[in-house]
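# Sequence and predicted structure are below.
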Amino acid sequence: MRNMTQLLYELKTLLINQMDDSKGRMEDTSFLKKLVLAICDAFEAEEVTYFKVDNSQQHLHIEASSKHYQDRKDIRIANFSLFNDCEPYAYNDFQIEELKDFQLYLPLKSEDELVGLLALKEGIPGSFEKITLEEGEAFSREVMKILNAAIHISEITSERRRYKKLFRVTEKIHSSMSMDAVLGEIIQTLQEVYPSFTYYLLLTHDNTNHEDLPIKDLGYDSENVAVMQAFVTGTVQIEDELIARKTNLYAPLKGKQGVYGVLQVIAPNARMFPEKEVEFITLLANTAGGALENAQLYQQSRRLISDLQFINETSHKLNLNLRLSETMEFMKEQIMHSFHADEAGFVFVLPDGTANFLPGSSEFFSSDQTGLYVDFLKEKIGSTTESLFIGDMHLKLPEKDVKYRSMMVVPMIESDQIHGYALVLHKDSYYFSFETFKLLQSLIHHTSLALANSMLREELEKMVITDHLTGLYSRSYLDEKMLESLKKDHNGTFILVDIDNFKKVNDTYGHQIGDEILIQVSMIIQSSIRETDIGARWGGEELAIYLPNVSIQVGQGIAQRIQERVSEQTNPKVTISCGVSYWTNQNRDHVKALFKRADDALYVAKNTGKNKVLVQK
């Protein structure tokens, strides 16, 4: 065995050479490995192992050894109090069962506290007896000084490297407006600085699936008290899990406006976090919190700009004087596409309080299942101007079979008057975000004037082309549509209707009942023809029907059905006479000629017994 003085000189030289070789990136673990190998060689020992002492957990952790221990775990000392009276140098006199394989023990103390233990196993029996107590004590003190110097230098270089990485990552994440990029840089930096640790990002309000990032949802009902404490108070929390033999550090991702999540750092082997590491992780988490806040604000601003563009484009489109059906169809498509809704409908509130779904609403709102939602709407809203934002309709109607669980309802208001409601549905519960709800409110608010104008314009057009008493179209509208049909259709049938003995009805019952008879006959006509057919008031008690693309045989049948229904359903009972004319594209005709032939047929019917249908000769 070499002289102690010479050995210490070699160990100090080893430290200096290590500093020089590392070029400012010295690691205490790599130096410890070389240190124990040098001691093992000098003492001609079979094995030298350096244990780091963890007084709080009462166990020894292998920091370096001249042998490779893949299976050896940390040594938990049953009677840890023996270390309190540990001699500066012990040879075959260390009564700890877990260390019985070693013969020489050199306790390493810092400020009278045991921080490490060098355990040596003899290579040549009796060789350790040559070391005197004074030499052992002096050697232990000097090795401790060398270790302290190595650890201090390692901490300085490690701290320098950490803060250099912190500066780099700060510069990088603050130049990025992508949340994924920010979170990825945080994890990458931690993995570079602490490769043996495990990391998780616990985030709030995060619905995006980040690829390859260890992200968990941070629920407000979390049972982990330390996590919630870090999130609520904005301070770092440290939690020791003795059974699992690990330590958790929870650092809040804190910005100027709030906390956006928590960074969880898991240290294995129940290691305590040194104060400087806690400080570094805290700074990194704060940097991440600020960057996340900036990225979130940037994304919010972009989303706001996109929302404003969306509202502006929609308003511009609606102000192009579209027909009501076109307006509502466009609105439905905008909402379905932008909000990813399953159904979108528009309720029009009539002056008498009744509500109907406007054309353009999705098909669901013409089905029988709509009643469930309409009834709920009437109960909750009535005539109020408040909007509804419901995450789960099943909770509101637990006894009902609810197909669509998420619902948003926004009133269409103009000049303090409610014209109707926009109703948006989705099958999944809690599907729509609150930002989506606010956007729908803003959209309906900015387009209500255009929607109201479209409704009013439709009403005015209807008033212009509609007879106010019967609800049938005006004669001018009938002329216009017949002219269009003669140009584009293949054939058509025209029916002229006259109420028999109508003057007698007025003389017997009065003009009010006469008007009622006109309304009854008009309603029978409307219910007997298609939407594409045209029922009109011809003048006085005469009514007219035009059936585009209908043959004379079918047209005559429709006229006879109307004649039969009038005699059966009117009260007081009246009858009608009908004159029928027709045209085909093989013999192009004129509107006036159709009128003339139908009028001639009606004249014959009136003068040959009435209550009959006659076709032109």
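That came in fine, so what should we check first? Numbering: from 1, shown residues only.
# From now on I want contacts and neighbour counts done on CA atoms only, so please keep to that.
OK.
# Just the strands from the stretch 151-300 of the chain, written as ranges.
198-203, 215-217, 237-241, 246-254, 259-268 (DSSP state E, counting those that start in this stretch).
# Compute the inter-axis angle for the third one and strand 246-254.
Strand 237-241 and strand 246-254 meet at an angle of 160 degrees, taking axes from the mean of the first three to the mean of the last three Cα atoms, to 10 degrees as the criterion.
# Which positions in strand 237-241 come out as buried?
Neighbour counts over strand 237-241 (16 or more other Cα atoms under 10 Å) mark 237, 238, 240 as buried.
# Closest to residue 552 out of the residues you listed?
The closest of the buried residues of strand 237-241 to residue 552 turns out to be residue 237 (Cα to Cα; 89.4 Å).
# For residue 496, grab the count of nearby residues.
26 (other Cα atoms under 10 Å).
# Identify the residues contacting it.
542, 543, 544, 545, 578, 579, 580, 595, 598, 599, 602 (Cα atoms under 8 Å, 6 or more residues apart in numbering).
# what do you get for residue 146?
Residue 146 sits in contact with 11, 12, 15, where contact means Cα under 8 Å, 6+ apart.
# Please identify the helix or strand for the second one.
For residue 12, the element it lies in under DSSP states H and E is helix 4-22.
# and for that helix, what are the contacting residues?
26, 31, 35, 38, 42, 135, 139, 142, 143, 146, 150.
# Included below, for side-by-side comparison, is a second structure:
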Amino acid sequence: MEDELCLTLGNPSGSGGDEQLVPPPDFTIEISSGSAGSSRKIWTEAFHRWVQHAVKVEPAYRGWLMLAGPEAEPLSLCVIDGMPLIYAPSEVWMLESAQEVLDLIALAERSKRPVSKGEAVAIPLRSGDGQPSAVIGAHSSGGAPGAFFRRHLPLLPLFLQLEAERMEKEALAERLAREEELVLRKETLFRSVEKLFSLIDVERVLSEAIFQIQELFPDAEVDLLLSQDEPKIGLPVKPLNIFDVNNDLCMRAFMEEKVLLGEREDGYVSEVAAPMIGKQGAYGVLHLKAKAVLFSPEDCEAVWAISQAAGTAFENGKLYEQSNLLVNELRLINELTKRLNQSLRLDEIFDYAVAELLHIFDADYCCILQQSQREDQLLVRVSNIADLNGELVAKNEGFSGVVIRTREPIIESDYSRHSLIRSVFMENTGCRSLIASPIFTNGEVVGVILIAHHSPNFFTYDNFKLLSVLSSPIGLAISNASLHAEVRRMVITDNLTGLYTRKYLDEQVGWHQDSDQCGSLIVVDIDDFKRINDSMGHQIGDKVLIQVSTITRSCIRESDIAARWGGEELAIYLPHVSVEQAMNVAERIRGRVNAETNPGVTVSCGVSDWSATDDKVSVELLFYRSDMALYKAKRAGKNQIKTG
């Protein structure tokens, strides 16, 4: 309440019409008023109550009374016919003598004194400083209203005072109610923010933020626009598209990181766009559109507070997710590495790697390719597509060719729509999503991992990064197994001839005797080999030995085992082969050695066999019988085959 209004009833001295008005005693009242609008309301309500009181005291009065403002503008109209009826000021024209009373009101306002004419009268009311505050005009149906005013006008200041006090109490009550509402809203907002900060799950943060906004503004249209993909959670979550001209307000709020308001021409707020901001940047925008109730400044502040809390909670949730993901990835890498290192067999490593990759990425297909012996080809070492295993693929074709050429992992979101690379693997499987990574060993690309799924956009960037990480322990395991296999090959292989060693042959013969029903052994000896070394030198002797070993290896099956038994003697074990078949193999070796070696040499062979029905079966006995047969061939003239 800012100013004070002092009211003094106008002095009606002097002639003002047909009836001389007896002036009431001068008096003033103080009326607190905050604005011209509230002052008029006090005058209007006090006028109505004063009229009702006067009519109750003097029920015989008939006529009408009008309250006008300081500029003689009508404020209220009361028609008295037994009981007062309130009408709008605009309806004054329906009354008789309306213009006459309005003229008197204007005259009283100009002259600053009461005026009357016939059945009409107008009395100005002015403040303590002499300025006009209001004018009361009247028209009486039963004569001049002067007596009515003399009796009742002195009570008007009392009604004005009472009305001013009543309105001040109402204003105070409204202010207290408003402050209580603000306190309650702040408490609600505090609990909402506290609830958001207590959440660590991203989906629950989004759900809670939208729920709180909808609780505060049930009549508003609420949308949450995110700058990154989120799972579908049954909430009004939409992607934030920077090219969408219909969301210019949201886009600007996101870029400027401040709340923006959509104001109408009348200045009211009908739209609010509040960015969700964390310490690392903005993540989305809370967008509200008013339907029935427009937004107040307090509403906008509440939306801003919730959006800031949601942004921080969302960021914390994402960081928590990422930390969990990193922990799970480290645990997965550790477990995978441990399992891979438990085996040094390449086949087992490849099988386990494919099974784990299919499980980890929930993929439909997985394929691991390795550099083949030919530089321009890759070998499909293992795949869950049986027909692909063992296939050779051109090194410069398909996605594997891109990976080897760029030495970088790749991701394909939709092969059928976007890919510029032709892939037989993707076409044969009908897959649309793919991630691929190179396998490194000692800084060189030695293979490629391909993982595919039928659905488009199936693999995420996190999957892409995880595969890049997992390819390292897989490559390390392959390298270790390959080195182990190479060392083992060197241990069981004769360096000069490339045949197996005698120890390995002994082990394999013993193993076969434990598991098979029969088998044969051929012992081959180069005739007069000492004479060749003595006459031509040991280098020529080694050359002859290599030639004979090569011929021997080409005359037997892959399942047969050829070994250097000692010096110039070779031994070949033939599983599941009878002595007659072994004789044929020995003859094939003898004939080709005689025909193909340079310098030409001959060989003698001793053949023996064993059967599960024999009384005594042992490795030593089998070798002894073959050795005896070889000596028999030597004594018979060499370059021939004997059995023992």
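The structure has been received and is ready for your questions. Note that this is a predicted model, so its numbers are computed, not measured.
# re earlier: what's the following helix or strand after the helix holding residue 12 of structure 1?
Criterion used, DSSP H and E; the element after helix 4-22 of structure 1 is helix 28-42.
# on that earlier part again, turn the buried residues of strand 237-241 of structure 1 into TSV, columns for distance to residue 438 of structure 1.
Compiled in TSV, the buried residues of strand 237-241 of structure 1 are given as follows (distance: Cα to Cα, whole Å):
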residue	distance to residue 438 of structure 1
237	36
238	40
240	44
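# Just the closest of the residues you listed to residue 249 of structure 1, please.
Nearest member of the buried residues of strand 237-241 of structure 1 to residue 249 of structure 1, counting by Cα to Cα, is residue 238, at 4.6 Å.
# and the closest one, what does it touch?
Here residue 238 of structure 1 is in contact with 226, 247, 248, 249, 250 (Cα under 8 Å, 6+ apart).
# Report the separation between it and residue 278 of structure 1.
9 Å (Cα to Cα, to the nearest Å).
# Between the contacts of helix 4-22 of structure 1, identify the one with the most neighbours.
residue 35 (25 neighbours).
# That residue - nearest residue in space that isn't next to it in sequence?
Counting by Cα to Cα, 6 or more residues apart in numbering, the nearest residue to residue 35 of structure 1 once its immediate chain neighbours are dropped is residue 11, at 7.0 Å.
# how close does the one you found get to residue 4 of structure 1?
10 Å.
# And these two? Which one has more around it.
Neighbour count, other Cα under 10 Å: between residue 11 of structure 1 and residue 4, residue 11 has more, with 20 against 16.
# quick one: residue 63 of structure 2 and residue 121 touch, right?
No: Residue 63 of structure 2 is beyond contact range of residue 121, at 11.6 Å (criterion: Cα atoms under 8 Å).
# Looking at those two now, which is surrounded by more residues?
residue 121 (30 against 20).
# Residue range in structure 1 corresponding to the strand or helix carrying that one, please.
Residue 121 of structure 2 is located in strand 120-127, with elements delineated by DSSP H and E. With TM-score structural alignment applied, strand 120-127 of structure 2 matches no range in structure 1.
# Which parts of the stretch 301-450 of structure 1 are helices?
Secondary structure of the stretch 301-450 of structure 1, counting by DSSP state H, counting those that start in this stretch: helices at 324-339, 370-380, 393-396, 434-465.
# and residue 143 of structure 1, what element?
Residue 143 of structure 1 belongs to helix 133-173, assigned by DSSP H and E.
# any idea of the angle that helix forms with helix 4-22?
Going by the same axes, to 10 degrees, helix 133-173 of structure 1 makes 10 degrees with helix 4-22.
# Which residue of structure 2 sits opposite residue 214 of structure 1 in the alignment?
So, by TM-score structural alignment, residue 214 of structure 1 is matched to residue 236.
# Now do the same contact list for the nearest residue to that match once chain neighbours are set aside.
Excluding the flanking residues, the one nearest residue 236 of structure 2 by Cα to Cα, 6+ apart is residue 223, at 5.4 Å. Taking Cα under 8 Å, 6+ apart, we find residue 223 of structure 2 in contact with 236, 237, 238, 286, 287, 288.
# how close does the nearest residue to residue 162 of structure 2 once chain neighbours are set aside get to residue 87 of structure 2?
Leaving aside its sequence neighbours, residue 162 of structure 2 sits nearest to residue 46 (Cα to Cα, 6+ apart; 7.8 Å). With distances taken as Cα to Cα, residue 46 of structure 2 is found 15 Å from residue 87 of structure 2.
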